[in-house]
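> Kindly return the folded structure for what I paste below:
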Amino acid sequence: MARELTRDITPLAAGTRLPSHRALVTRFGASASTVSRALALLAQRGLVVSRPGAGTFRAAQEPAASSGDTTWQEAALALNPGLADGNPGARRLHSPGLSNTLATPSPGVIDLNSGYAHHSLLPMTALRAALTRAARSPHAWERPPVGGLADLRMWLAEDIGAGLGREDVLVVGGGQAALSTAMRAVAQPGDPVILEAPTYPGTLAAARAAGLRTVSLPLDAHGMRPDYLDDALGRTGARLVVLQPLYQNPTGVSLTEGRARELLAVARSHDAFVLEDDYARHMTHDDGIPPVKPLILLESDGTVIHIRSLTKVTSPNLRIGALAARGPVLERLRTAHMIDTMVVPAPLQHTALEVLTSSAWKRSVARLQTALAQRRRLAVRTVVETLGADVLPDHPRGGYHLWLHLPRGADESEFVSAALARGTALAPGTYFHADQPDVPRVRLSYAAAPTTADLVTGIHRLEGLV
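Coordinates of the predicted model:
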């Protein structure tokens, strides 16, 4: 695709607008993420420039810089045993699912794909004020402690729950960084890791980049089954299990406290850690059932490594998160974090602390929760009216997404491509699986659309595709 587009683009004048994502999806019969990857290649080569909200344009010609022949790198990378496919500990730096999550939709495309809420739902005013105050602080440009600012760690410890202190918390650069750091700190390349199936693409990406061997376990209505986990840990010798206890991405399933305690008991009996990705703790809905407590509060022997992130409820640019743990593993986490990033920038930490301790914080979270509940109810009603009740047999009363069930035998890639051609961006279910799934699924996010009217229009564009 990139080669063909290069031939088309090269003769164009600088500033010429390229066809939209929708048009390219239709032309090539490809998925939205494949089109995005092709355009990214062209951008790397200096042929095009993307302007969010406006489109993709022919880049201005620049004097050619002399460069040597880099084709040798393909052979060098292929010969490296650490990257070879047959190596059980090979690190795989390839994640179309994560790339799709971060893709910027073309003008005219309604985003029902992104995992981040539209900025109109987030505390933009409070963030701007916090950033201004933080920049004026005499301490903003001093080197912070490796583990993070003491006051920020204390706030995060109290937010996670009673029984934790700031000495149990490490400030990291967001939830994705926490996943990556924890996997590399706890497991070695080639080790097995137990994952939910389906699961968040960022979890898959972090596991593959760490060279871990993924072992996926199916979920029921209450999450991962303890008997399946017991069998998998005994069979594989895995020492790490990754769980999303609340509004699991993408299924929306939440653990009950009883199920959570069973899973923790199984993990403890096998001397395995549970990496708890508690991404949706502040995305409960006003009509939902009381959520299960954070798993780290249900045990005291250090089984759980807890992840808490602020990006979902503040801004994707406020890359602040926390790893909380008890025992010697915390020092391993701290060292891995230090090797990767040294420290989380102090201005960012001070900005987060200003936001979290402001009078606007609780109001902004409550406002987001109310808006998400309203959008969920509207999305559920519109999906059922447009695609039928069979597509949505159940849905979570929390989080930001719905997990659509396409008819057996349907081609989810064709569905997503056809939706994009009509102007609606969705996430194909394949991206949430380590292996090819048996049934077609699609994730629909109701948080990213600019307005509720856009949300309804985006769903209506799917009419007739099922």
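> can we go C-alpha only for contacts and neighbour counts from here?
Noted.
> Find the residue at the geometric middle of the protein.
The residue lying closest to the centre of the chain (CA atoms, centre = their mean) is residue 202, at 5.1 Å.
> how much space between it and residue 133?
33 Å (CA to CA, to the nearest Å).
> what does the longest strand along the chain contact?
The residue-count maximum for a strand in the chain (DSSP state E) belongs to strand 213-220. By CA atoms under 8 Å, 6 or more residues apart in numbering, the residues outside strand 213-220 that reach it are 88-89, 190-198, 204, 207-208, 224-225, 228-229, 232, 434.
> go with 7 Å
Here strand 213-220 makes contact (CA atoms under 7 Å, 6 or more residues apart in numbering) with 190, 191, 192, 193, 194, 195, 196, 197, 224, 225, 228.
> which helices and strands does the helix or strand hosting residue 373 pack with?
Per DSSP states H and E, residue 373 falls inside helix 360-387. Judged by 3 or more CA pairs under 7 Å, 6 or more residues apart in numbering; DSSP states H and E, the packing partners of helix 360-387 are helix 452-460.
> and this one, so I can compare the two:
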Amino acid sequence: MNNDSSSRITAALRQWISSAAPGARLPSTRQLVAEHQASPVTVQKALQSLAAQELIESWPGVGTFVRAVRTARPSDYGWQTAALRSPSSPLPSSSSTMRSVPGDAIWLHSGYPDRELLPERLVRAALARAARGDAALSRPPAAGMPELQQWFARELGQATPVGVTPPTPNDVIVLPGSQSGLSSIFRALVGSGQPMLIESPSYWGAILAAAQTGVRLVPVPTGPDGPDPAEVDRAFAETGARAFYVQPNYANPTGTQWAAERGAEILDVARLHGAFLVEDDWAHDFGITSDPVPLATRDDSGHVVYIRSLTKSVSTAIRIAAVIARGPARERILGQRAAESMYVSGLLQAAALDVVTQPGWQTHLRSLRQQLQSRRDLLATSIGEHVPQAHIDHLPRGGLNLWVRLPDGTDLPRLARDCEDAGVIIAAGTEWFPAEPTGAFIRLNFSGPNPGAYPDGARVIGDALARQEG
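Take a look at the predicted model:
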């Protein structure tokens, strides 16, 4: 009965409001109780319903009024054009790999592994323990928690051969994810307006970080075994560059793993030119049919500045990475980090350390290797069956991606739109080139959700490509 009465009063008041002027005062609760012969609770319920619909507004101690209709006025930000002027350098737009898409789509674009590939149980337990500990309320040292510094140094040191001095914990700087670390490293080691060599194609985030810091990129072509040392030598000599950004293990986007001899040759070239190799070991935990061997394990003279990230392998919510650098380079990078963020969350550092030191971590990595292999093989087989025009130069031995070459002349923006209209999200390869693309490529991630849909996704790509050719 009360609900019926409340609805009846709400309808009557709505009709009264429709003919009243904005700002008109409603009768008091006492008047409404007498007029509608209802209880005060019923009247209040009707008023609350009208307030939720934004038809009335109440002012305590003053009364209840018909809400004025506020028309949205377009904001004028024209003044900012004069204040900002032209950007110092054009910045690439955010990567398509960062897009959020409908849950029912087939995700082949993302740069992150699906939740089912993460150590969820370990992460949740680690965060709970970290929240109960001192890390939840204390400020860690600027270079990172000593225990986490020690773990990163030990990880690299265990792979360092006899005769090469392993890194120490003091060589380690903990980062809030590797992306911000790249910006700090580029500023510290290269500087605005100065050249830096980079493989082509290469990680879009490094291209973005270089643009943000004003670093001038010099592309060096790379192949299935890595870049040609003679090309690297010539690029250093011609440009005077003092740094080369590289991904020797499971490069993003190609999946390339440098041959051991190739890595040694390029390290010799860097030594010859007195230059740094900025080694991004982003996929260290994603070996499939091989194990990563960082270049940094062969260098103890400070030529290799090594970055290792845990963000993708532990959890995207725990953005923790580290840079290992020796000598004055380490101090310059730490100075840049202090200017950008005084320290990295102790809570996240403690949680990351907890996860990677649990016995279950190694068990998880062994299982992850098997899962990535089955996903990679399924996607590669599906592309071979449904996209016969495509060419996969090599099957990556690690990482998360397939680098797929399409016929010359393929309209990549149109292909991406047509695939998305059919519920398949792909990433056009253009954003991984620091200069003009050398062909029509797409990067397909095999660590996204619902791998059972890979054959359907490949079929959509093949159909969209066939329509272009037809």
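> before we move on, the earlier item: report the inter-axis angle for the helix holding residue 373 of structure 1 versus helix 452-460.
Taking axes from the mean of the first three to the mean of the last three CA atoms, to 10 degrees, one finds helix 360-387 of structure 1 and helix 452-460 inclined to each other by 30 degrees.
> Show the subsequent helix or strand relative to helix 360-387 of structure 1.
strand 401-405.
> now for that next one, which elements pack on it?
Using 3+ CA pairs under 7 Å, 6+ apart as the test, strand 401-405 of structure 1 ends up in contact with strand 441-445.
> mean shift of the strand it packs on relative to structure 2?
Taken over the aligned residues, the distance from strand 441-445 of structure 1 to structure 2 averages 0.4 Å (mean CA distance after the TM-score superposition for structure 1).
> Kindly report the same for stretch 368-376 of structure 1.
So stretch 368-376 of structure 1 averages 0.9 Å relative to structure 2 (mean CA distance after the TM-score superposition for structure 1).
> If you count neighbours, what's buried in that stretch?
Neighbour-count burial for stretch 368-376 of structure 1 flags 368, 369, 370, 371, 372, 373, 374, 375, 376 (criterion: 16 or more other CA atoms under 10 Å).
> now swap in stretch 184-198 of structure 1 and tell me
Applying 16+ other CA under 10 Å to stretch 184-198 of structure 1 flags 184-187, 189-198 as buried.
> Where does that stretch end up in structure 2?
Mapped onto structure 2 using TM-score structural alignment, stretch 184-198 of structure 1 spans residues 187-201.
> what's that stretch in contact with?
By CA under 7 Å, 6+ apart, stretch 187-201 of structure 2 touches 213-222, 239, 241-246, 332-333, 336, 432-434.
> which of those residues are buried?
Members of the contacts of stretch 187-201 of structure 2 classed as buried by 16+ other CA under 10 Å are 213-222, 241-246, 332-333, 336, 432-434.
> number of nearby residues for residue 59 of structure 2?
8 (other CA atoms under 10 Å).
> Spell out the residue ranges of the helices in the stretch 1-150 of structure 2.
For the stretch 1-150 of structure 2, the helices defined by DSSP state H, counting those that start in this stretch occupy 2-19, 29-36, 40-52, 78-84, 120-132, 146-158.
> Report the aligned residue range of structure 1 for the fourth one.
It refers to helix 78-84 of structure 2. Residue span in structure 1 matched to helix 78-84 of structure 2, by TM-score structural alignment: 71-77.
> And the contacts of that stretch?
The contact list for stretch 71-77 of structure 1 (CA under 7 Å, 6+ apart) reads residue 83.
> one step back: residues in structure 2 aligned with the helix or strand following the longest strand of structure 1?
Per DSSP H and E, the first helix or strand lying C-terminal to strand 213-220 of structure 1 is strand 223-224. Strand 223-224 of structure 1 corresponds to residues 226-227 of structure 2 when matched by TM-score structural alignment.
> Quick check: the gap between the residue nearest to residue 396 of structure 1 when sequence neighbours are not counted and residue 74 of structure 1.
Excluding its sequence neighbours, the residue lying closest to residue 396 of structure 1 (CA to CA, 6 or more residues apart in numbering) is residue 252, at 5.2 Å. Plainly put, residue 252 of structure 1 is 41 Å away from residue 74 of structure 1 if you go by CA to CA.
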